[in-house]
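Undergrad: generate coordinates for the sequence data below:
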Amino acid sequence: MFIVAYVFSLGVHKSQPTATYEIEDENWEKTLEGEMINRNKNKVNVETMLGEFIKETKEFERQVIRQLHILNARMKEIMENQEIFMKSKNNIATEEHNEDHLRIVQEKMAIFPIQSEIDLLKLEEVLKDSSEMKILAKELSLLGGNSVKEITRRIMFQIMSNQIGQLYSWDGQKGKKKFRELLLPKLVINAVRLNDRTQNSTESDIVKPMREWLVRAKFRQQPVPPITERSEK
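TA: Sure, this is the predicted structure:
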């Protein structure tokens, strides 16, 4: 009797852990299944949120790009208006500068042709300033001509009267004053070389017609005798 009871008690004690393990396995599976379900739900929620975020981001990017296009268009318009304004301002300034420059040049050119030695001395003082020399030479170069001789003669007629010209020769021959010692010949040479057609002229090319002009100044100064009718025989 005692032995049967002991065996029975052993059998009971042996079967209890197995039932416990089965219960624990079942609970663990349920827990794992619950966690998987929760994870899937969380995954779905994350994917949904990510999709909404991407959608919102794309919409934001679209709006930003649209605003950038509008901003670029406005900036371009502002720059174009500014460029137009600056061109207009520069044109006005250029016109004013040109008017002032023209007025100054006209005032300087008013000294020509030289009619007296006093005027010649004043001109010599002016020509000591290289900027003044450049302005006058540029203006005289516009007189034009097809050859060195023609351009030089035009300039000489522009700057000197025959009355003053007859007082000078190039080297001071026959008791005349030396023209080559003045700054005036340099003005003529610079003016001839500023002309596109004669820019490569040598100094001797230009001096030769200056010499001839001075030699003939005396004869141009003399009055032309009147033409008399021949008497009939």
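
Undergrad: only C-alpha atoms for contact and neighbour calcs from this point on.
TA: Will do.

Undergrad: please state the offset of the longest helix belonging to the chain from the chain centre?
TA: Counting by DSSP state H, the longest helix found in the chain is helix 2-109. Counting by CA atoms, centre = their mean, to the nearest Å, helix 2-109 is centred 45 Å from the centre of its parent chain.

Undergrad: after it, next one along is what?
TA: helix 117-127 (DSSP states H and E).

Undergrad: show me which residues of the very next helix or strand once past that following helix are buried.
TA: Next helix or strand after helix 117-127 toward the C-terminus (DSSP H and E): helix 130-141. Buried residues in helix 130-141, counted by 16 or more other CA atoms under 10 Å: Met133, Lys134, Ile135, Leu136, Ala137, Lys138, Leu140, Ser141.

Undergrad: going by distance to Asn195, which of those residues wins?
TA: Using CA to CA, Ser141 comes nearest to Asn195 of those, at 5.3 Å.

Undergrad: OK, contacts around that closest one?
TA: Ile155, Ala191, Val192, Arg193, Leu194, Asn195 (CA atoms under 8 Å, 6 or more residues apart in numbering).

Undergrad: swap the cut-off to 10 Å and go again
TA: 151-152, 154-155, 188-196, 198 (CA atoms under 10 Å, 6 or more residues apart in numbering).

Undergrad: now the second one, please; I'll put the structures next to each other:
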Amino acid sequence: MVSNYDDYNDVDLGVIDDDEDLNNMEEKLINDKPYRNAVIILLSRFVGNTLPETIRKIMQRLFTDQFLSKYSFVGFKGKHQFSTLQCCSIIYDIVRKMKKFKDTSNIDIEKPIKNWMAQATPRMKKMAEKSLQTNHDDHNSIDNNT
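TA: As a prediction, the model looks like this:
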């Protein structure tokens, strides 16, 4: 399979939400070097003021919290291992593509990845609570308007 991603705006980069999405992305990252390079270039635009902010932006673009809640960096607590995935290694490549972070060590990149992943379940709970509150508020405003 030969791909031409001269215009990296054409990269089909969906958010990974399940194992099927992950398997498709892993296969592309392994077997399609032009695609991999295009993803790196595209996501290297997500530079933030700090390394944790930058990694948060990249992770939000690549993965849903639902997906991340099933993974931990090294596979603790019966979760799947994230650190061995191409989707993980590409984050290091993306960060180092940014001039600001080109000399960043593995451990400095790893730490915010771990932190973002560890907070996936709490973020989902917070969103669910917010959604319930919004629904409750909407219901109350309907009752008040009738």
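
Undergrad: ok, of the contacts of Ser141 of the first structure, which come out buried?
TA: 151-152, 154-155, 188-195, 198.

Undergrad: any idea how far Lys87 of the first structure is from Thr94 of the first structure?
TA: 10 Å (CA to CA, to the nearest Å).

Undergrad: just Thr18 of the first structure next, same as before
TA: Taking CA to CA, one finds Thr18 of the first structure at 100 Å from Lys87 of the first structure.

Undergrad: now do Ile114 of the first structure
TA: Taking CA to CA, one finds Ile114 of the first structure at 42 Å from Lys87 of the first structure.

Undergrad: so which of these two has more stuff around it?
TA: Ile114 (22 against 12; other CA atoms under 10 Å).

Undergrad: now check the second structure for the residue matching that one.
TA: Alignment note: Ile114 of the first structure maps to Ile16 in the second structure; criterion TM-score structural alignment.

Undergrad: contacting residues around that match?
TA: 22-25, 59-68, 87.

Undergrad: not counting sequence-adjacent ones, nearest residue to the aligned residue in the first structure for Leu43 of the second structure?
TA: The equivalent of Leu43 of the second structure in the first structure is Leu140 (alignment by TM-score structural alignment). Spatially, and ignoring its direct neighbours in sequence, Leu140 of the first structure is nearest to Ala191 (5.8 Å; CA to CA, 6 or more residues apart in numbering).

Undergrad: how far away is whichever residue in the second structure pairs up with the one you found from Ile30 of the second structure?
TA: Taking TM-score structural alignment, the alignment pairs Ala191 of the first structure with Ile94 from the second structure. Ile94 of the second structure sits at a distance of 16 Å from Ile30 of the second structure (criterion: CA to CA).

Undergrad: contacting residues for the nearest residue to the match of Ile114 of the first structure once chain neighbours are set aside?
TA: Nearest non-adjacent residue to Ile16 of the second structure, counting by CA to CA, 6+ apart: Phe63, 4.6 Å away. Phe63 of the second structure sits next to Gly14, Val15, Ile16, Asp17, Asp18, Asp21, Leu22, Cys87, Met117 when contact means CA under 10 Å, 6+ apart.

Undergrad: how about Leu182 of the first structure?
TA: So Leu182 of the first structure contacts Leu120, Leu121, Glu124, Leu127, Trp170 (CA under 10 Å, 6+ apart).

Undergrad: now for those residues: which two are most distant?
TA: Among the contacts of Leu182 of the first structure, Leu127 and Trp170 lie farthest apart (CA to CA), at 18.8 Å.
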